[in-house]
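>>> Build the 3D model from these lines:
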Amino acid sequence: MSEAGRSVDEAAPPAITDPVGTMLDVLDLDSSTARTTEDIFTGSSHPMPSGRIFGGQVLAQAIIAADRTTDDDRVPHSMHGYFLRPGDATRGVTLSVDRIHDGRSFSTRRTQAFQQGVPIFSMIASFQREDAGLEHAAPFPEGVLSPEDAAARAADVQLHPLSRRLLDESPIEVVHAESAVYDRVAGPHVPRQHVWMRTRRPIGDDPALHRAALAYMSDLTIQESVLRAHGVPWALPGLKVASLDHAMWWHRPGRVDDWLLYAQESPSARGGRGLATGRIFTRGGVLVATTAQEITVRVPESAISGD
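I've put the predicted structure just below:
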């Protein structure tokens, strides 16, 4: 489950002094067993205030595990995953990869993440050998504040101490182009937002690591387009949010240690569920990836828009 299910008054674990180093350690999987049709990998978990594993962590770990079972000339182009149970951030993760299919151009892998023998996440991903073909891409959004201007405006905003700690200890620097929705929702209540993201320091040049870290980042803030539409901040008492599934399509290479713009939109919310979609661009306007995620969201009746 995503860390989005946290409560703001829960006790936090000890402070993380090197968030990026912690993320890289978590993504550095060990191979413990190799079989003819299955590969087993193990990884650690990084601390989270709620004690639940951050969804982006297991997304990234699952992609890395699957990637290690494919040929070097094949890269992930899509994944579809389901969060089955809340993960325990105090325990490690075991990842089992099934080599479903290897064709001339595409390879398909199924990855399941386990804790204490119970599956917490299940994913199918497809890998492709790069081929020439038709090409077009959605344009970069117009009128979005630069990360520097957005950061300067956000510097004067006072946040709840736990919200501030979550931001400071994240390996990902996050800057909302409109306004953050941690403690309150300022501005129009619309189902869209733009968020700048990058790792807090360089992570090297390994393309596989950048693709996995992009999956990690893709689970951050995507749920907020649902909340913003109804003026619901993360700090609202009684708010319960959890990720149900996540899909991602990698289109082009991109570095996660350079600024990336995450354009997010929610086309629908109903029946305690909300759907969010996202497009990730380089600062230069190149479309790197597209994402989609459905969440469960429960709010006090008085907080529903229009009440």
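
>>> From here on, just use CA atoms for contacts and neighbour counts.
Will do.

>>> what about residue 51, how many neighbours?
By the criterion of other Cα atoms under 10 Å, residue 51 has 20 neighbours.

>>> residues in contact with it?
Counting by Cα atoms under 8 Å, 6 or more residues apart in numbering, residue 51 makes contact with 88-90.

>>> any idea how far residue 280 is from it?
Residue 51 sits 29 Å away from residue 280, going by Cα to Cα, to the nearest Å.

>>> show me where the stretch 201-307 of the chain has helices.
207-218, 224-229 (DSSP state H, counting those that start in this stretch).

>>> do the stretch 51-200 of the chain as well
Shown for the stretch 51-200 of the chain, the helices assigned by DSSP H, counting those that start in this stretch span residues 55-67, 147-154, 161-168.

>>> Proceed likewise with the subsequent sequence, for comparison:
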Amino acid sequence: MNDALKSLLDLLALEPIEQDIFRGRSRASVVPRVFGGQVAAQALVAAGRTVPADRPPHSLHAYFLRPGDPGAPIVYTVDRIRDGRSFTTRRVVAVQHGKPIFHLTASFHAHEEAALEHQEPMPAAPDPLTLPTQAELLPRYADRFREPDMLQRLLEARAAVDLRYVEEPPFATPGTAREPRSQVWFRTDGKLDGPEDEPLLHVCLVTYVSDMTLLDSVLLAHGRGGWAVGDVVGASLDHAMWFHRPLRADEWLLYDQESPTARGGRGLGTGRIFAADGRLVASVVQEGLVRAPREG
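As a prediction, this is how the structure comes out:
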């Protein structure tokens, strides 16, 4: 486990300050606001800490309300909406400077055996170990980033995750429209063991990563390189996930992403996350703000 992953796990170890109230910190980001995946993951941790461990999360629905301040703590207040025989529901509001910046509703489900089960097949993808690491890939495009220190900021922001693009990312081919579909393999950069090897944390880590690349497919459709090269003003607006089967964040997961539509300054990204053995473990949908700089 590298230091970056240890730091990320430390961020997810929220401080309980009162019953159903938790405090979290932030880590450095490549943009002057809190990374959305961090807020979503911390909010899910807060909700999960009020639910029995034998009820893992099966879905979350969230809205990003205001940009988060990376220099200030975030307070997460959990509302215990319902505790049923099979399902538990929690609502979480993240607050900074007296104002809500994020709202999440999560549902947890007790395990049950059911006769009905199916899934779509895993799409074809190369072995992740044949693909370049971030440290190998990103320097190739350093001259295209809008700021001199952008390469280092990107590498530091993603250091906790071993993320590998199947095809060239949007910032590699700005100005060239491509099919609105992208794939990445990812896993944490190190194994989780001891207290960190907890099902809830694995799900929260996947939630964290799910916000990193989901809107890439929107950018590809329009030949935009993204905020890293300065030809898009963007932000996550909402985020929804469904967890279908048990998963491990420290084992390879294929994130298959596409964009069915974009209009009016908003783009929709959808994703399916598969384990390396072909199991569909999660589905993701997000709408994001995607404007050309002159529209921002």
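
>>> which of the contacts of residue 51 of structure 1 has the most neighbours?
Within the contacts of residue 51 of structure 1, residue 88 tops the neighbour count with 21 neighbours, counted by other Cα under 10 Å.

>>> doesn't residue 55 make contact with that one?
No. Assessed by Cα atoms under 8 Å, residue 88 of structure 1 is found out of contact with residue 55, at 11.1 Å.

>>> Mind listing the shared neighbours of those two?
With contacts defined as Cα under 8 Å, 6+ apart, no residue is adjacent to both residue 88 of structure 1 and residue 55.

>>> what do we get in structure 2 for residue 180 of structure 1?
Residue 180 of structure 1 maps onto residue 169 in structure 2, with residues paired by TM-score structural alignment.

>>> tell me the contacts of that match?
So residue 169 of structure 2 contacts 182, 216 (Cα under 8 Å, 6+ apart).

>>> likewise residue 89 of structure 2?
Residues counted as contacts of residue 89 of structure 2 (Cα under 8 Å, 6+ apart) are 80-83, 105-108.

>>> For stretch 276-288 of structure 1, grab the matching residue range in structure 2.
Here stretch 276-288 of structure 1 aligns to structure 2 at residues 269-281, judged by TM-score structural alignment.

>>> Kindly report the same for stretch 18-30 of structure 1.
Going by TM-score structural alignment, stretch 18-30 of structure 1 sits over residues 3-15 in structure 2.

>>> Figure out how far the matching stretch is from the centre of its chain.
Put simply, stretch 3-15 of structure 2 sits 15 Å off its chain's centre (Cα atoms, centre = their mean, to the nearest Å).

>>> Redo the helices of the stretch 51-200 of structure 1 as JSON lines? Include distance to residue 226 of structure 1 and mean neighbour count.
Output for the helices of the stretch 51-200 of structure 1, formatted as JSON lines (distance: least, Cα to Cα, whole Å; neighbours: other Cα atoms under 10 Å):
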{"stretch": "helix 55-67", "distance to residue 226 of structure 1": "17", "mean neighbour count": "27"}
{"stretch": "helix 147-154", "distance to residue 226 of structure 1": "21", "mean neighbour count": "15"}
{"stretch": "helix 161-168", "distance to residue 226 of structure 1": "19", "mean neighbour count": "14"}
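
>>> Return the residue of structure 2 aligned against residue 43 of structure 1.
Per TM-score structural alignment, residue 43 of structure 1 is aligned with residue 24.

>>> Isn't that match up against residue 12?
Yes. Counting by Cα under 8 Å, residue 12 is a contact partner of residue 24 of structure 2 at 7.5 Å.

>>> got any residues that touch both of those two?
With contacts defined as Cα under 8 Å, 6+ apart, the residues adjacent to both residue 24 of structure 2 and residue 12 are residue 42.

>>> Of the helices of the stretch 201-307 of structure 1, flag the one that's most buried.
Stretch with highest mean neighbour count among these: helix 224-229 (a mean of 25; mean count of other Cα atoms under 10 Å).

>>> In contact with residue 62 of structure 2, which residues are there?
Contact analysis of residue 62 of structure 2 by Cα under 8 Å, 6+ apart lists 40, 102-105, 238-240.

>>> can you name the two of these that are farthest apart?
Farthest-apart pair in those is 102 and 240; separation 13.1 Å (Cα to Cα).

>>> Which one's more surrounded, those two?
Comparing residue 102 of structure 2 with residue 240 by other Cα under 10 Å, the one with more neighbours is residue 102, at 24 against 19.

>>> re earlier: buried subset of the contacts of residue 89 of structure 2?
Burial by neighbour count, 16 or more other Cα atoms under 10 Å: within the contacts of residue 89 of structure 2 this picks out 105-108.

>>> could you redo these as TSV and give each row distance to residue 49 of structure 2?
Listed next are these as TSV, based on distance: Cα to Cα, whole Å:
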residue	distance to residue 49 of structure 2
105	14
106	12
107	13
108	12
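
>>> that older thread, so what's the match of residue 43 of structure 1 up against?
Shown in contact with residue 24 of structure 2 (Cα under 8 Å, 6+ apart): 11-15, 42, 73-76.

>>> Need the buried ones from those selected in ChimeraX.
To isolate the buried subset of the contacts of residue 24 of structure 2 in ChimeraX, counting by 16+ other Cα under 10 Å, use the following:
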select :11,12,13,14,42,74,75,76
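
>>> Filter the contacts of residue 24 of structure 2 down to just the ones in strands.
Among those, the ones falling in strands (DSSP state E) are 15, 74-76.

>>> got those residues as JSON lines, with distance to residue 127 of structure 2 columns?
Below are these laid out as JSON lines (distance: Cα to Cα, whole Å):
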{"residue": "15", "distance to residue 127 of structure 2": "39"}
{"residue": "74", "distance to residue 127 of structure 2": "39"}
{"residue": "75", "distance to residue 127 of structure 2": "41"}
{"residue": "76", "distance to residue 127 of structure 2": "39"}
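
>>> Check structure 1 and tell me which residue is nearest its centre.
residue 219 (1.9 Å; Cα atoms, centre = their mean).

>>> which residues sit in contact with the aligned residue in structure 2 for it?
With the correspondence set by TM-score structural alignment, residue 219 of structure 1 lines up against residue 211 in structure 2. For residue 211 of structure 2, the contacting residues are 36-37, by Cα under 8 Å, 6+ apart.

>>> likewise residue 275 of structure 1?
226, 266-269, 292-295.

>>> And it, how close does it get to residue 226 of structure 1?
Distance, residue 275 of structure 1 to residue 226 of structure 1, using Cα to Cα: 7 Å.

>>> got any residues that touch both of the two?
By the contact definition Cα under 8 Å, 6+ apart, residue 275 of structure 1 and residue 226 are jointly contacted by 266, 268-269.

>>> Which of the residues you listed has the largest number of neighbours?
Greatest neighbour count in these, by other Cα under 10 Å, goes to residue 266: 25 neighbours.
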